[in-house]
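Enquirer: next comes the sequence, and after it the predicted model I'd like to discuss.
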Amino acid sequence: MIQVNHTQIPEKDILAEMQYHPAQSQRDAMLKSAESLIIAELLRQRAKTLGLDIANDGAATSQDDFLEQLLAQEVDIPTASADECEQYYRLNPGRFESSPLVEVSHILLAAAPEDDKARVEAKTLSEALISQLQQGASLAELAKHYSACPSKETGGSLGQINRGQTVPEFERQLFSAEPGLLPHAIESRYGFHVVLIARKVPGQLLPFKAVQQKIAEYLNEKVRRKAVAQYIHTLIVEAEIAGYDFKLSASPLMQ
């Protein structure tokens, strides 16, 4: 039985709450549910102490409603200054680059992920086609004959690609490669791709003014999450909780 400042949290409520906390085991889900309900009860009790008008109808519906009121009244959450945003921009330039562009042609040798035989055959064929290309064969002609991609009608050309336009497993290798014929096929969920990179344009650092607002939003949200965690930590430390042992250092709330 769990009690929060002498207020009981019934087991049935914990079991009902478990549907909102998927976990690797039933025990983990139950612990997460109990923690969530304890925190919700602490917030309700504190709100009541402060005279806030709180509907006591469960964590899922009430906690979000009045948490902002509690924070506004009890927590000082600073906002990021322009200097702080600019410092973050200078220290993290890789986060503010435009996507590189690659001009690509390919031959798709289709093979379903679960078809081991087809994938082995596709890989073997890709090696043979790469060998032919290295000896001067035309990718456009080979694409027309072998490729399962509609791009075979345009010589295998995919045009200019930037990040987010293709599947991740294809992009990871594509954007890390240098221009020219790749010596090995790229494997994806669709099969094996024989790839020729005609041109690669590196990403460019975006101007600070273009990303300042996003940086401010990110930093403000980071500070807000920390403030909420510290506030809840304080409520837990000051509360009398029976039937549940908070390991605060390991709690996701304290991250």
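Expert: Right, received. Where do you want to start?

Enquirer: contacts, neighbours, all on C-alpha from now
Expert: OK.

Enquirer: now the strands for the stretch 151-255 of the chain?
Expert: Taking DSSP state E, counting those that start in this stretch to define them, one finds strands in the stretch 151-255 of the chain at 157-161, 180-181, 186-188, 191-201, 241-242.

Enquirer: this is the comparison structure:
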Amino acid sequence: MPVIVNGVELNDADLERELPLHADARNPMRHAITALVLRRVLLDEAARQGLDAADEETAIGALLAAQAPAPQADEAACRRFYQMHPQRFMVGELVEADHILFQVTPDVNLDMLRGHANVVLAELLEDPSRFAEVAREQSNCPSAAVGGSLGQLGRGDTVPEFERAVFALPSGGLLPQLLQTRHGLHIVRVTRHIEGKMLPFEHVEQQIAMALSSMSRDTAWRQYTKLLVGRADVQGIDLEDAEPERVFGGSA
């Protein structure tokens, strides 16, 4: 079914140029078509308002600047963000962690694996001194060779779900339940937690202001684009979940 925007059908040449920009998306074709539709809607509105420009990006930029301006983050807003998200501005925080990995593979019976892992965890909660021995016997990670030791970890060194768990544990802490990540099921302990320190607000104020302003801008663009799409005659695709940043090939 062809996609038609305000009476104009999207052409194959435009789609071929747009598609590579969305190769990493879950559904590249849908993302590419969505981007072209949103772009067409914005260009039509820019033309309706008489916004002449040398190129399409400039025309869209002028339209969004005029019709969807976003307020700049002030110092008070930046301070609130800084105080509400202290972990984002910590430096020097480290943990020394060990784990036992029960890897989940396509042919594994997850219920049986979880049951076995829970038995091993219960035994270690009774006698944590056997952690290294059990890791050598049970873990599916190369770290098994060194008793499950992952060494020192900083923020960003592991997948987010693992990071949240280990950085929440105190020194000597053994997580009392299994941790599930994209890699499998883990028994986790932290042998040492080195506290970091927060960067002074003055060192990160500009960074915070840029991030908040970007979020505000994206929200304003999303709301405005949704309004324009609601007014447009779009056939052949449902744009209920359309994201305006896709107009610029995936980056606003």
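Expert: Ah, there it is. In this text the structure is predicted, and so the values were computed from the model without any measurement.

Enquirer: before we move on, the earlier item: turn the strands of the stretch 151-255 of structure 1 into TSV, columns for mean neighbour count and distance to E86 of structure 1.
Expert: Compiled in TSV, the strands of the stretch 151-255 of structure 1 are given as follows (neighbours: other C-alpha atoms under 10 Å; distance: least, C-alpha to C-alpha, whole Å):
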stretch	mean neighbour count	distance to E86 of structure 1
strand 157-161	17	30
strand 180-181	16	38
strand 186-188	19	39
strand 191-201	21	26
strand 241-242	16	44
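
Enquirer: switch the ones you listed over to CSV; also include distance to A128 of structure 1.
Expert: Formatted as CSV, the strands of the stretch 151-255 of structure 1 follow (distance: least, C-alpha to C-alpha, whole Å):
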stretch, distance to A128 of structure 1
strand 157-161, 20
strand 180-181, 13
strand 186-188, 14
strand 191-201, 10
strand 241-242, 69
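
Enquirer: nearest to E41 of structure 1, out of those?
Expert: Each of the strands of the stretch 151-255 of structure 1 was scored for nearness to E41 of structure 1 using C-alpha to C-alpha, and the closest is strand 241-242 (10.8 Å).

Enquirer: SS state for S105 of structure 1?
Expert: Using DSSP: H, G, I helix; E, B strand; the rest coil as the criterion, the local structure at S105 of structure 1 reads strand.

Enquirer: returning to that earlier point: and of the strands of the stretch 151-255 of structure 1, who's closest to Q135 of structure 1?
Expert: Q135 of structure 1 sits nearest to strand 180-181 of all the strands of the stretch 151-255 of structure 1, at 11.5 Å, using C-alpha to C-alpha.

Enquirer: for the helix of greatest length in structure 1, buried residues please.
Expert: Criterion DSSP state H: the longest helix present in structure 1 is helix 208-238. Of all the residues in helix 208-238 of structure 1, those buried under the rule 16 or more other C-alpha atoms under 10 Å are 212, 215-216, 219-220, 223-233, 235-236.

Enquirer: quick revisit: closest one to L71 of structure 1 among the strands of the stretch 151-255 of structure 1?
Expert: The stretch from those with the least distance to L71 of structure 1 (C-alpha to C-alpha) is strand 241-242; that distance is 22.2 Å.

Enquirer: and the closest one, what other elements does it pack with?
Expert: strand 2-4 (3 or more C-alpha pairs under 8 Å, 6 or more residues apart in numbering; DSSP states H and E).

Enquirer: go ahead and flag the most central residue of structure 1.
Expert: Among the residues of structure 1, the one closest to the centroid is P168, at 13.0 Å (C-alpha atoms, centre = their mean).

Enquirer: structure 2: which residue goes with that one?
Expert: P168 of structure 1 maps onto P160 in structure 2, with residues paired by TM-score structural alignment.

Enquirer: following the chain past the host helix or strand of A13 of structure 2, name the next helix or strand.
Expert: With the criterion set as DSSP states H and E, the secondary-structure element containing A13 of structure 2 is helix 12-18. Of the helices and strands lying after helix 12-18 of structure 2 in sequence (DSSP H and E), the nearest is helix 28-48.
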